[in-house]
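>>> sharing a sequence plus its predicted fold:
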Amino acid sequence: MGVPSTIFLVFFVYLSRADLPGTWELLHPNAGIASMHTAVTRYNTVILLDRTNIGPSRKLLPLNHCRHNLNDRLLKRDCYAHSVLFDLTTNEIRPLMIQTDTWCSSGQFLADGTLLQTGGDLDGNRKIRKFVPCETNDCDWEELSDVELATGRWYSTNQILPDGSVAIVGGRGESSVEFYPPKPTGVSQLPFLADMADRQMDNLYPYVHLLPDGNLFIFANNRAVLYAYDSNSIVREYPVLDGGPRNYPSAGSSVMLALEGPDYSTAVIVICGGAQYGVYLEKGTDTPAHGSCGRIVATNPNPVWEMEDMAFGRVMGDMLMLPTGDALIINGAQAGTQGFELASNPCLHPILYRPHEPDGLRFMVLNPGTVPRMYHSTANLLPDGRILLAGSNPHYFYKFDTEFPTELRLEAFSPEYLSLDRANLRPVIEGYPETINYGQGFDMVVSAELPVVGIIEVNMGNAPFATHSFSQGQRLVKLTVTSAIPEPDSEGRYRIGVTAPPNAKVAPPGFYMVFAVNQGVPSVARWVQVIS
């Protein structure tokens, strides 16, 4: 067990906000919608997506663009946007047209950069949608008419696979896996998910991670299995994770730590936080969340959970991998559970998880924000290294005259690596390939204001689909590099030899943000496509 959280709290109570690392900024005062699903595209735009049956949002669709749905609970003719596109360069918000209900749906980017979006509630339960990002100002949602999900998916999780297809796992009342494009074998039953469903439904939005051996680590409630999707078989059952249920609605979060060369054979899973058992049923809005974390080497022949404690109990926190290999835990509440108006005491302090530090020193409390991000909020890594915070709507409809109002503001949190006193360490990627093949060696040219000391890391992270305290498909891969060699007759420029990931099990095909990292300070990322 790690250092008790009370020790952290006693220490940090004496620190002012200015003493803690990290800074906050307002990116946009009104996105028009409260985003419960968020994804960053390779064109440095952000797709924000809410559900459709909430009545008026605060963003109108273009003139004469309205949804017509006689079954909608509030608006039979709905001329309000429930999805928007945020341009990080121009700061503009553009309304998008979504036709069917995306409430508690799932998503994942395909190998060509298209966002695949699946399921939801009501008329969206079996829908498949696509968003093809573009440089122009005319891309929008497409709802597929020639194919649907084989079964309705609500609260499911998507994971891209080595062959570029997508596994769609679980959902409310669905203990099965299906694939896009559909496989001839159809839907694969996964009784493990049914076994993990108790009266709280804590098997929803299961944590799914593609391991470097090609199997899926699937966690639901308080247990995990290693799942071979090709044969629809359970390869291994993992030990029980102490601390109660972790998935929706108990709402912990999870990441797979960075995969590291040269062989990329080790995968470590971390799961943190959650509600106390039974809180969802009891509607205990003031019941303290727990702050325990479990860490397991999922590829170990005899894996065990190593337990640690965060500085705060946290429910609905978002865990995301930073370009340095550290993980950030942000958003959420210190009491209650996931669900409409079922939480209190917002947890405003982000926490940095440093996986290579010894037990007891891995957690660092960061500078708190001021905007509560409760139920239906998201966090996404941006190419410049900041973290985009969006959403928070703990109410069934939009509601602004309450303690935790529907949140339309977009914020960014800058970790300590972006502080002004480290700016002269920040490298710039000046030369790079736009596409790479598996196992390929290639060069990158990087410049830095100060002379480079040691090896510059080259780390690549994909753009996941963030929703309900879990970033679906998230992964970070640390590439094998040679020392930075100064470029002849060019002050401050270095050539780095890099080797691409060895195969699609380590890095499925698709677009990745590639960062150069100098002494813990990442560059602005370049988008690179990994192809077979």
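Here it is on my side, so go on.

>>> please count neighbours and contacts with C-alpha atoms only from this point.
Will do.

>>> quick check: buried residues in the lengthiest helix in the chain?
Among the elements of the chain assigned as helix by DSSP state H, the one spanning the most residues is helix 5-12. Residues of helix 5-12 classed as buried under the neighbour-count rule (16 or more other CA atoms under 10 Å) are 5, 8, 12.

>>> next: stretch 171-182.
Residues 171, 172, 173, 174, 175, 176, 177, 178, 179, 180, 182 are the ones in stretch 171-182 that count as buried (16+ other CA under 10 Å).

>>> thinking again about what came up before, which one of the buried residues of helix 5-12 is nearest to residue 37?
Of all the buried residues of helix 5-12, the one sitting nearest residue 37 is residue 5; the distance, using CA to CA, is 30.9 Å.

>>> do I have it right that the closest one meets residue 310?
Yes: with contact defined as CA atoms under 8 Å, residue 5 counts as touching residue 310 (5.8 Å).

>>> who touches both of the two?
When contacts are counted by CA atoms under 8 Å, 6 or more residues apart in numbering, residue 5 and residue 310 have residue 291 as shared neighbours.

>>> here's the one I want to compare it with:
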Amino acid sequence: MNPSTWLSLVFVSHALARESAWNGKTPFGSDAPKVFLPFYVPPGARSHDSSSPLIQYRGLWSQSYSSSYIGATSRWTDEPGARVSLPFVGTGIEWFGSQDRTHGIAVVFIDGQQVDAIDAWSYIPRTQQRLFCKYDLPYGKHLFEIEHTGRGAEGVAIPITDINAMIVTKGHDYGSSLSAPTGLDDDTQDDDTQDDDGSQWSVVQRGSTGVAAMQLVIISPSHALIIDKVEHNPISIDGHPAWGALYNLDTQAVMPLRIQSNSFCAGGTFLSNGTLINVGGNPVIEDFTSPADFGHLDGLQAVRLFHPCSSSDVSRCYMYENHARIRMASPRWYNTAIRLSDGSAMIIGGSKKGGWINNATVNNPTVEYWPPKSIHGSNGLPIHLPFLVDSLNANLFPIAFTLPDGKVFMAANRDAMIYDWKTNTEQRLPRIPNGVRVTYPMTGVGLLLPLSPGNYTPEILICGGSAIDDTTPGYEISSQDPASNQCSRITLTEAGIAVGWEVERLPEPRHMPDAVLLPTGQVFIVNGAKSGISGYGNVKDQVGVSNADSPNLTPVLYTPDAPPGQRFSTVGMKPNLIPRMYHSVATLTPAADILVAGSNPNLDRSEVKYGTEYRVERFQPPYMAAERPIITQLPHNIYYAQPFEIDVTIPSGVNATEPTIKVALMDLGFVTHAVHANSRLVYLTVSSFRNGESMILVGPPDGSIYPPGPGWIFLVVDGVPSQGRMVMVGDGQGPPVDESAWEK
């Protein structure tokens, strides 16, 4: 079956007999076209069919009966102005109804304000269709209303509107200041006034992601790419739920993406030409919620390509897959992908099949390259790494960064090393102290701290994780086992390695955290839990099915160049309004604030504690309220060790001749499972500053300091950054292709 055929696969019954779904096979019968019925009630949500006494009708409504309707009933009207309403308490609402050539336009209201107009006309008759949904309401009481307009498509004499069912996403009241309803504004904001010292952060809630945000990467000034596993997400494409979407950072609009294979727990990185590769995933799952019925492919060896798409119009952006010709050499679940100094990708580790804690029978202790490299006698095939054997069992999603000398730092479990991929040699580093494990499922977060001109000395920071023994069976691990508050920091010089890891302490323990570099050089630490372990459905004392509990709602700011003991601060911090547990993400945006999304410790979409979370939060540092510098013009490409000019506007009140100025070149990273692959901040050399209006900068020395590919430039004046401007570092050409390796 060719790739285009896969795009036509649609929903079939879970009761169909299935064959093994492996290496691109799909269950028997899943290629038989049927209408996908998007009606799905997540555990913990509440469904009201059209005859529910809580749904109130005004005007003339008639009732129809059919086994094709939810609850076998449907209410419809052709009377202009007829209304239906449902008061509810929660965070979201869905309306299901029918579509055909007799249906017309209805207007949707929430809390008295119009939010949408829905035209249910369709050439093809369909029942149980999701006609409207909204998932980002503040927790509290709301009123949902639909009014039939009496208008319809040309030729429809008396159009109708019908109500088949409504689903209330109940959500949870976590006691935050944003729990009170504030109407329909997508930007729900804390109204605390700013502190006199200017240290006050704010949190705003902006839109929803449409698919659960398991993987996140900024692809352009206007959009983020979000990827999930195969499940019952609320937005659909090609007759099945979508598991990829483009989220507009400015308008919060969401466009579903066509993805063929199961991208559950994939890795990703940009290449030197700006193409994003998304690699690995999970096979077709045949049990429980039967996502196999969605007609997807096995994703374990998948290579998905997303070519550069920087326009604000994303209607032509797409994910390319060709499983017959483009795939990895080996299956990988929970792998990490990083960009190397030549612009290619190194794909590291993982498991040969889905599971939980890794073990020797399924471990994939290798690296491979994209495009493939025929080095060290590999003929383009995977290269064995003893490190990934010695670091069993908790070694999935290794922490890895390209170092300023072109080598690669890796950490997995309690172990760390420097890998010289050009000579295939490992330099083992001191173990992470105190028995703390830092990779899945004892997940911590790692960063390469900012690199500055001069010696570009690399330092690694790893925070959080767990000291749970990775040989302990799941039935002996509890969601109440404490997380670690340890941060470990090492300088990767000969002297620094001899000293070993410096231990610091987070204000609170944190497992599954995200750590985001800010243009100022500080680190914003957010998300995660105070107890338990990553994953779902594996341990005792589960919360819902979450393996973790006690969400850590208070972000922390880490200042790397402050004296030891003074680096952590929570001054002015606003808490998460939403618990962000397993499958949460956070990233810096081009606006220089922090986007936080996701949380889904569940097999499928769920509303139990802790449920599937679609709401987006933006954490805004104090500098967002200040007058900010502006980069008015810069080149499209910047070249290594070459000068280039940017035009700037310096804020009023700043001494234009003697401000403190830094220019940050940043890779915002590919984020999933607390892995911030490729996250990077390199401060550029400022060679001259002309009249406060233009600057001459020098590009990074080489591809080891900043690997060739896309980046973002932020101008930081007296601690206040500009908005980021996208650039291409290097010539924008693709990575070298080894034809002999490719042929293998």
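Arrived safely. Note that the structure is predicted; figures quoted are calculated from it, not measured.

>>> need the buried residues of stretch 171-182 of the first structure in JSON lines with secondary structure, can you?
Shown next, in JSON lines, are those (DSSP: H, G, I helix; E, B strand; the rest coil):
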{"residue": "171", "secondary structure": "coil"}
{"residue": "172", "secondary structure": "coil"}
{"residue": "173", "secondary structure": "coil"}
{"residue": "174", "secondary structure": "coil"}
{"residue": "175", "secondary structure": "coil"}
{"residue": "176", "secondary structure": "strand"}
{"residue": "177", "secondary structure": "strand"}
{"residue": "178", "secondary structure": "strand"}
{"residue": "179", "secondary structure": "strand"}
{"residue": "180", "secondary structure": "strand"}
{"residue": "182", "secondary structure": "coil"}
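
>>> going by residue numbers, what spans are strands in the stretch 101-250 of the first structure?
Counting by DSSP state E, counting those that start in this stretch, the stretch 101-250 of the first structure forms strands over residues 106-109, 115-118, 128-131, 141-143, 157-160, 166-169, 176-180, 188-189, 207-210, 216-220, 223-228, 233-237, given from the N-terminal end onward.

>>> same check on the stretch 601-744 of the second structure?
Under the criterion DSSP E, counting those that start in this stretch, strands of the stretch 601-744 of the second structure are mapped to 615-620, 630-633, 637-638, 643-649, 661-667, 670-672, 675-677, 680-683, 685-690, 694-698, 709-717, 720-721, 725-729.

>>> of all the ones you listed, which lies closest to residue 254 of the second structure?
Within these, the stretch nearest residue 254 of the second structure is strand 615-620; the backing value is 12.0 Å (CA to CA).

>>> which bit of the first structure covers that closest one?
The aligned range for strand 615-620 of the second structure in the first structure is 409-414, by TM-score structural alignment.

>>> what's that stretch in contact with?
22-31, 385-391.

>>> just the ones of those in helices?
Taking DSSP H as the definition of helices, the contacts of stretch 409-414 of the first structure contribute nothing to them.

>>> which among those end up buried?
Using 16+ other CA under 10 Å, the buried ones in those are 22-24, 27-28, 31, 385-391.
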